[in-house]
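1. quick one, what's the 3D model for this:
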Amino acid sequence: MAFLPALLFLALCLTVLHAAAQAANHDNQLFAQANAAMQPGQLADAERILLELRARHPHAFPINETLGLLYAEENHLHRALPLLTAAVHESPGEAVAHANLGDALFKLGRLQPAAHELAMSAKMNPSDAATQSALAQTYMLLHKPALAVPAFEAALRQNGDDAALLYNTALACYQAGLPAKAEPLLARMPGVEESAEAQSLYGDVDEAMTHYEQAAQHYAAAARLDPSEPNIYMLGIEFMRHWTFDPAIKEFLAGVQRFPDSTRMKVGLGIAYYGGSYYDKAIPVFSNLLAQHPDNAMYAELLGRDCIVPGEGTVAQCADLASFAEKHPDNARIATYAAITMLHGPRDPKQAALARSLLVRAMQSNPKLADAHYAMGLLLQEEGKWPQSIPELETATQLKPDDAVAHYRLALAYSHAGRMQQAHEQIALQLKYSHAQRAETNARLKAVTTFLVKMK
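-> The predicted structure is shown next:
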């Protein structure tokens, strides 16, 4: 979220050369003429006079400062910079000289030295709101919001009703991890109810303060005031954060329809479907994303998570997993997902053989992938090889002790082998860890939601 730009005016140092032994009265008159020429914009005449004066007085602060400001006014910043630098060296106690040099450095993109000069000026003249605001904005661009906060606050003390300044200060507080300081600033900001940008920031602030209902209201207001892609996206994300998937689906659907080229909107829609257990609707979303980005492992994994749900693996788009696995033989997880989807489908010797080859390759690539050992055990059981499934399922439960389904399958294998005591033990573990399946899903959802928040 970008901060609102504040106007930073060049403070033209139109001082008259005071009488000095080294300066002739004629030069004072010429300097006055140069200043007069600058007023109506006759900068060429002013430049000519100032250059003539500088040839005779190369170290005179007023001449260097004024000529530097003239070049800055014309946006000839590279010509202005050495003159403004010289002026600071000639009169280091002049706050305006540091401010003007800082402004030129800022416009040239030299943010660190700009911050130094603006900080010097602000220290000398802390009541200069323009300098304090410029310093704060420089710190924001340097990703130092904690340093920006006191500078913005100093500017606010001089101009406490400025909406842009209030917004900028609130943004700096939020980014500095001080949402409690940001909230009252937004509350007193003129026009906050009509500003989509302020409402979006208000949502971020309330979310950080765990005021979730208010956060949703502010995000909704931002989307209503400005139904832009970022605002609709953040409203969907807000619903996702708190497991309210149906409202999230509604927002992401509207977003996809309004912004069909927004990849993150499609990803958000697919994950909202997944979180709401609408796996059949999530599958085509991730399948289409994978078709558009055939080497994107994240889209393949999201598709795989939907396809391995029992009953969903027969959806045609789940076949995309096998294609991805063939092109990316080192991706053990996708190979495992592809194999599991095959095992959930109708029994087919060719599919079983392909599933076996995928699982063998997955375990070679990642021997500690519990899901691959579980899937191999499942395949062996599908083939009636119950005793052979035991080592694979034992490995799966060792690698992933809270996998309730693996404990259940191992109990079945022990039962077929007549090892009833061990079967009962596995059933007990299956019951103990049954709640963990949903917890794991929730953890995955939290992880992908966090990713969505950061997704550009």
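
2. from here on, just use CA atoms for contacts and neighbour counts.
-> Noted.

3. skip the chain neighbours and tell me the closest residue to Gln366.
-> Small correction: residue 366 is Asn, not Gln. Ala332 (6.2 Å; C-alpha to C-alpha, 6 or more residues apart in numbering).

4. also this sequence, please, to line up against the first:
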Amino acid sequence: MAGRRRRNTGARACQSARCHPGRQGNHHTGIVLKLSFLSIQRGTLLVALSFLLVCAATVRSLASPQATDAQDAFNQALGLLQAGKTADALTTIDNAIAAGARDPSLYNLKGLAAGELGHAQEAEESFRTVIRLQPNAAMGYNNLGVLLAKLGRNREAATAFHEAHTREPQNFNALLGLGTSLAALQKYDEAAGYLQKAWNLHPGDFQCGYEWAHTLLEAKQLSAAKKVLDQLGAPQEPDSAVKYYSLSGVVAERMNEFASATKYYGQAYTLDSGSYDIYLALVRATLSMDPEPGKTTLPAPPEGLSPSQNLALGLLFASRDIFDKAIPRLQAVLQTDPSNEVAILNLALAEKSTGKSSDAIDRLHRALASHPSAVLYNTLGGMEEGSGHYVEAVQSYQRAVELDPTNEQYYFDLGLEYLIHFTFGPAAEVYRVGTQKFPTSSRQYLGLGFSHYAVREYRQAADAFTTALELDPDSPAVFRAWDSVLDSLSPNDWQEFLPRLDRLAAAHPQSAELTFCLGAALFRSEFAKGQKAALDRSQTLLEKSVRLRPDFPAAHLELGALYAAKKMNQKAVDEYLEVTRLDPKSAVPHYRLGQLYREMNKLDLATTELTRYQELARLHQEELKRNRSTIQQFIIPQTAKPDN
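-> Predicted coordinates for the structure are as follows:
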């Protein structure tokens, strides 16, 4: 049942109830820290206000009464805006404009105030008026770009910043805004170029350096991003420091420098201990760094986690077998969401893994009493099998099939349960239905083949195994299954399979295994003809097989038999000796060597080989007795493809 246990733990990778917990998935969690670009709005608006002070000086230099009125209105509105009285500032500006003021500084300040109040259309109109009044200045374009970026109109924002950059190529805010907007459009390489130019104008500027490093990260230029962060250094301001350490952690984690990532995430979490995303990243990096997961002490998680957050943490801990930390998280999920199937499943698996199988089985029974579920029944079947409750296991697997007859895994598990307890008739029926419902699943045909093989229906077994080979020609498990029937099928019966094997070998000319299959089947089919046997093609195929894969015991063994049939005794001896070297536990080559040495009148060598054969055969029989089923080793979920 080891294969079944490995499959079920794959459910831990699910992140929500929508994820099917019974299917194996990719367990790699990836970078889940939600880093956002530092807002360009704040920095650019502050610069814009500074720009407005320059404009105010221009207003003061004008002698006309209208200019004096505009200056007074500007100063009054600016003071109100800085005092947080944005609505009053906007009213003051509107009154001045209504009185005839046409100064770009007032319209720019109006755009800022309207934007602060959420009046996006009014703000946009104001900034466009600034552009009309001062078409050769960057200020209006920059602030329009900030507004458009805030509204998510990144393509238009990039256009506005590009216009600002065209008018003032050395304008820091134009370069910063253009780079950030292009990054939002996922044009990372182009964005990085503009951000580097901005950095060259203001080396050490945190916002610029952060945006540049983040863009390089997205462009997968990890070493370059790390270099920028090293130049930048952590700022003193706490919020910015959190962003710096978080981004540094992501870069280090992407570079597989987990110790550094753990350090950076730890520093970020110290400053912001309420951040779930940072904590999750810290846990992930710590577990990736630690050769013995669970030994490293972790800080307490943030308080008030949601069910989905507790679930993600629980699954992360469970995926690394840290069950003492996984269980409390999963229990917390069920306190607020008692019917969460993913939490129930993974909590039961965690309990089983900590030696509490009876608790896990009881938990699944309670859950199933109120909410029948195919995946829970299938998991319950595996636990009941492991606890020795075989009848109950069959019933649970059967119930899973009934609840979800479209799931290939459930048919496979039910058939396997019958097989490993030698109930071959029901197993054959399950897999017969399985091959009809899932005709592209090679392992359904493996199960069917072994169901026939167990009752000595070798032709039917060979047919099923050959179909599995056609579906999954690269699978080692499928080849081993096919090879298992090679000595059992009557030589005359191989004739009907030759066309199929010929097509397979032709389609995969570099496959040593498929070349062997055709060569071995052809050899046996021809050998049955006696004196009329034509063995040359078989010899060519088997010799090709060992050339393609020199460490191939089965091919050397078959080639030895062919040489012996052609009375090429020394070549046969060489092949059998190679098998004993490649597979020291195999008894068959020793038996054949013993027989061959007798024919060659080398009686001492024959006696030695036959004695060794008897020893290995005895050990093999003892091993078979220790294993409850020799079938199970061929049919495990990881080595044969389910239905796609």
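
5. so what number do they get for TM-score?
-> Overlay of the two chains. TM-score (TM-score structural alignment, normalised by the length of the first structure): 0.70; 411 aligned residues with a C-alpha RMSD of 4.7 Å.

6. ok, now which ones touch the residue nearest to Asn366 of the first structure?
-> Contact analysis of Ala332 of the first structure by C-alpha atoms under 8 Å, 6 or more residues apart in numbering lists 361-363, 365-366, 369, 372.

7. among these, which ones are buried?
-> 361-363, 369, 372 (16 or more other C-alpha atoms under 10 Å).

8. got TSV for those, with secondary structure and distance to Ala338 of the first structure too?
-> Converted to TSV, these look like this (DSSP: H, G, I helix; E, B strand; the rest coil; distance: C-alpha to C-alpha, whole Å):
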residue	secondary structure	distance to Ala338 of the first structure
Arg361	helix	12
Ala362	helix	11
Met363	helix	14
Leu369	coil	14
Ala372	helix	10
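
9. closest to Ala222 of the first structure among those?
-> Leu369 (44.0 Å; C-alpha to C-alpha).

10. my read: that closest one touches Arg361, true?
-> No - Leu369 of the first structure is beyond contact range of Arg361, at 11.5 Å (criterion: C-alpha atoms under 8 Å).

11. would TSV of the contacts of Ala332 of the first structure with distance to Thr15 of the first structure be doable?
-> Converted to TSV, the contacts of Ala332 of the first structure look like this (distance: C-alpha to C-alpha, whole Å):
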residue	distance to Thr15 of the first structure
Arg361	80
Ala362	78
Met363	80
Ser365	76
Asn366	75
Leu369	76
Ala372	80
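
12. mind picking the two most distant members of those?
-> Counting by C-alpha to C-alpha, the most remote pair of the contacts of Ala332 of the first structure is Arg361 and Leu369, 11.5 Å apart.

13. hang on, Asn310 of the second structure packs against Thr336?
-> No - applying C-alpha under 8 Å as the test, Asn310 of the second structure and Thr336 come out as separate, 10.7 Å apart.

14. the stretch 401-550 of the second structure: helices as residue ranges?
-> 408-420, 424-437, 442-454, 458-471, 476-484, 498-507, 512-527, 536-548 (DSSP state H, counting those that start in this stretch).

15. now, of these, which is deepest in the fold?
-> helix 442-454 (a mean of 28; mean count of other C-alpha atoms under 10 Å).

16. show me what it is packed against.
-> Helix 442-454 of the second structure sits against helix 408-420, helix 424-437, helix 458-471, helix 476-484, with contacts defined as 3 or more C-alpha pairs under 8 Å, 6 or more residues apart in numbering; DSSP states H and E.

17. any chance of those in CSV, plus distance to Ser357 of the second structure?
-> Output for those, formatted as CSV (distance: least, C-alpha to C-alpha, whole Å):
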stretch, distance to Ser357 of the second structure
helix 408-420, 19
helix 424-437, 27
helix 458-471, 35
helix 476-484, 30
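
18. among those, which is nearest Thr515 of the second structure?
-> Of all those, helix 476-484 comes closest under C-alpha to C-alpha, at 11.5 Å.

19. run through who's touching the closest one.
-> Under C-alpha under 8 Å, 6+ apart, the answer for helix 476-484 of the second structure is 442-443, 446, 462, 465-466, 468-469, 472-473, 513, 517, 634-635, 639-640.

20. can you check stretch 620-636 of the second structure too?
-> 3-4, 416, 419-421, 443, 446-447, 450, 477-478, 480-481.

21. ok, Phe239 of the first structure touching Phe245?
-> Yes - counting by C-alpha under 8 Å, Phe245 is a contact partner of Phe239 of the first structure at 6.5 Å.

22. so those two - more neighbours on which side?
-> Phe245 (23 against 20; other C-alpha atoms under 10 Å).
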